[in-house]
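Novice: sequence? don't have it. structure:
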């Protein structure tokens, strides 16, 4: 990367890519070739940006970048957790779905999610929520920056932020459960490691969870 370039130029190029992606979806002429500026992955067969989320329907296709419906199912918490202390979140990468149970079992939620684009970016196992942020800012990880040196070093909260309106920090470094302003990502392999939800759903989950809520990714 040329060190003489001004960071503002990088940010403008980055935001221009996001705007171009949305314009392509509206025009409809090249939607099948749209590329996510945050992951570099194609968004083939994607619904229009801003489409209303439907928690009960997640389209399915055998291609990795299409949506998954056939395994979107409810789980019982008992095979996965010893108890529901502080509540529990189960992220099923096969179903591309997130289940939440409250500590007293009075609340259960099931949300469609986005998942990492590849196995090398995927982390499985047990973690927990260590931080909750409304209106999160975003910075690329060192590895992201190496792969995409033109990306900005910092994106403030707002409609251009890839973390959406709310984010839950996990004990694993750089891993989050967060919202997204780009509804085309949900139900797809479309993240650099995080788990994404519709903004409407992460807002609900944000209110239901606490610091210490258990998380298991399978």
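Specialist: Great, that's in hand. Since the structure is predicted, the reported quantities are computational estimates derived from the model, not experimental observations. Numbers count the residues shown, from 1 in each chain.
Novice: C-alpha only now, for contacts and for neighbours.
Specialist: OK.
Novice: count the residues that sit near residue 152.
Specialist: 20 (other C-alpha atoms under 10 Å).
Novice: that one sits in which helix or strand?
Specialist: If you go by DSSP states H and E, residue 152 is not part of any helix or strand.
Novice: repeat that for residue 17.
Specialist: helix 7-27.
Novice: may I see the buried residues of that helix?
Specialist: Taking 16 or more other C-alpha atoms under 10 Å as the neighbour-count basis, helix 7-27 is seen to contain the buried residues 10, 11, 14, 15, 17, 18, 21, 22, 23, 24, 25.
Novice: against residue 195, how distant is the fourth one?
Specialist: Spelled out, that is residue 15. According to C-alpha to C-alpha, to the nearest Å, residue 15 stands 22 Å off from residue 195.
Novice: on that earlier part again, now do the helix holding residue 17: which elements does it pack against?
Specialist: Judged by 3 or more C-alpha pairs under 8 Å, 6 or more residues apart in numbering; DSSP states H and E, helix 7-27 has no packing partners among the helices and strands.
Novice: so what does the helix or strand that that helix is followed by touch, helix or strand wise?
Specialist: Later in the chain than helix 7-27, the nearest helix or strand by DSSP H and E is strand 88-92. Other helices and strands packing on strand 88-92, by 3+ C-alpha pairs under 8 Å, 6+ apart, are strand 97-101, strand 214-217.
Novice: comparison target, given below:
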């Protein structure tokens, strides 16, 4: 029996709609199972590398700023002496400071000493210790060098450096320096200078009351030669 043409068209139209519906359901199920990628126009923030660590400014007082000759570097050496352990001996002509350890040994430090006409000798005791000391030039120094400041607070720019040990009632000190290149020379007005690293080491060993022997320029320190170092 023949079906009317209109009925056939309606049947095909309904079938097509059914197929589309089934496809849509399948697509929806697939989409639910697989997450969609991000849209390409959504930008993620650029990856930023961590900034380099901030480094402390070089300390202009440290002896690391220059390379001292081997003989002026702090070291334990052979040094027979009758002086008691803990005694400090200043070998002015050789620009050495010895801290007596006993048992025939001492720690030897390179130092700067008084320039021509400003060396001295004798026995004193440490009467005061100070960290990053202030500097007040004595009147006789100002008379010779009127351009000097009357007072300077302690700090990296202070010529006394990181530590100072005051000797008796004199104007002399064992102290650090902001000019480590002067170690091994005759340059001061009578004070004994070490690098800031060395004076800090010595400071940790020396106490108030420590005996300090300063040898004169015209006398070699006994057993202080490099041959026994």
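Specialist: Cool, got the structure. Keep in mind it's a predicted model, so treat the numbers as computed, not measured.
Novice: if we can go back for a sec, what's the helix holding residue 17 of the first structure aligned against in the second structure?
Specialist: Under TM-score structural alignment, helix 7-27 of the first structure corresponds to no residues of the second structure.
Novice: and the top strand by length along the first structure, what's buried?
Specialist: As assigned by DSSP state E, the longest strand anywhere in the first structure is strand 125-134. Neighbour counts using 16+ other C-alpha under 10 Å place 126, 127, 128, 129, 132 of strand 125-134 of the first structure among the buried residues.
Novice: re earlier: is it possible to get TSV of the buried residues of helix 7-27 of the first structure that adds distance to residue 167 of the first structure?
Specialist: TSV is the format used below for these (distance: C-alpha to C-alpha, whole Å):
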residue	distance to residue 167 of the first structure
10	25
11	22
14	21
15	21
17	23
18	20
21	23
22	23
23	27
24	28
25	26
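Novice: most widely separated two among those residues?
Specialist: Farthest pair in the buried residues of helix 7-27 of the first structure (C-alpha to C-alpha) is 10 and 25. Separation: 23.2 Å.
Novice: the aligned partner of residue 157 of the first structure in the second structure: helix or strand, and which one exactly?
Specialist: Residue 157 of the first structure maps onto residue 154 in the second structure when the alignment is built from TM-score structural alignment. Using DSSP H and E, residue 154 of the second structure sits in no helix or strand.
Novice: burial measure for the spatially closest residue to residue 154 of the second structure that is not a sequence neighbour, as a count.
Specialist: Distance criterion C-alpha to C-alpha, 6 or more residues apart in numbering; nearest residue to residue 154 of the second structure, sequence neighbours excluded, is residue 134 at 4.2 Å. Residue 134 of the second structure has 17 neighbours, counted by other C-alpha under 10 Å.
Novice: picking up where we left off before, just the buried residues of helix 7-27 of the first structure now: which is nearest residue 214 of the first structure?
Specialist: Using C-alpha to C-alpha, those come closest to residue 214 of the first structure at residue 18, 33.7 Å.
Novice: ok, the closest one to residue 12 of the first structure distance?
Specialist: Relative to residue 12 of the first structure, and taking C-alpha to C-alpha, residue 18 of the first structure is found at 10 Å.
Novice: now swap in residue 94 of the first structure and tell me
Specialist: 36 Å.
Novice: and if you look at residue 205 of the first structure?
Specialist: Counting by C-alpha to C-alpha, the separation of residue 205 of the first structure from residue 12 of the first structure is 32 Å.
Novice: ditto for residue 109 of the first structure
Specialist: The value you get for residue 109 of the first structure to residue 12 of the first structure, if C-alpha to C-alpha is used, is 38 Å.
Novice: check residue 199 of the first structure too.
Specialist: For residue 199 of the first structure relative to residue 12 of the first structure (C-alpha to C-alpha), the value is 24 Å.
Novice: about what we covered before: and residue 76 of the first structure, which of the helices and strands packed on strand 88-92 of the first structure is closest to it?
Specialist: Of these, nearest to residue 76 of the first structure by C-alpha to C-alpha is strand 97-101, at 9.3 Å.
Novice: can you name the element that comes right after that closest one?
Specialist: strand 108-112.
Novice: mean per-residue distance, that following strand versus the second structure.
Specialist: For strand 108-112 of the first structure, the mean distance to aligned residues of the second structure following superposition is 1.1 Å (mean C-alpha distance after the TM-score superposition for the first structure).
Novice: in the second structure, what stretch matches that strand?
Specialist: The aligned range for strand 108-112 of the first structure is 106-110, by TM-score structural alignment.
Novice: so what touches the matching stretch?
Specialist: Stretch 106-110 of the second structure is contacted by residues 71-79, 95-101, 183-184, 194, 198 when judged by C-alpha atoms under 8 Å, 6 or more residues apart in numbering.
Novice: center of the first structure, which residue is that?
Specialist: Residue closest to the average C-alpha location in the first structure (C-alpha atoms, centre = their mean): residue 196, at 1.9 Å.
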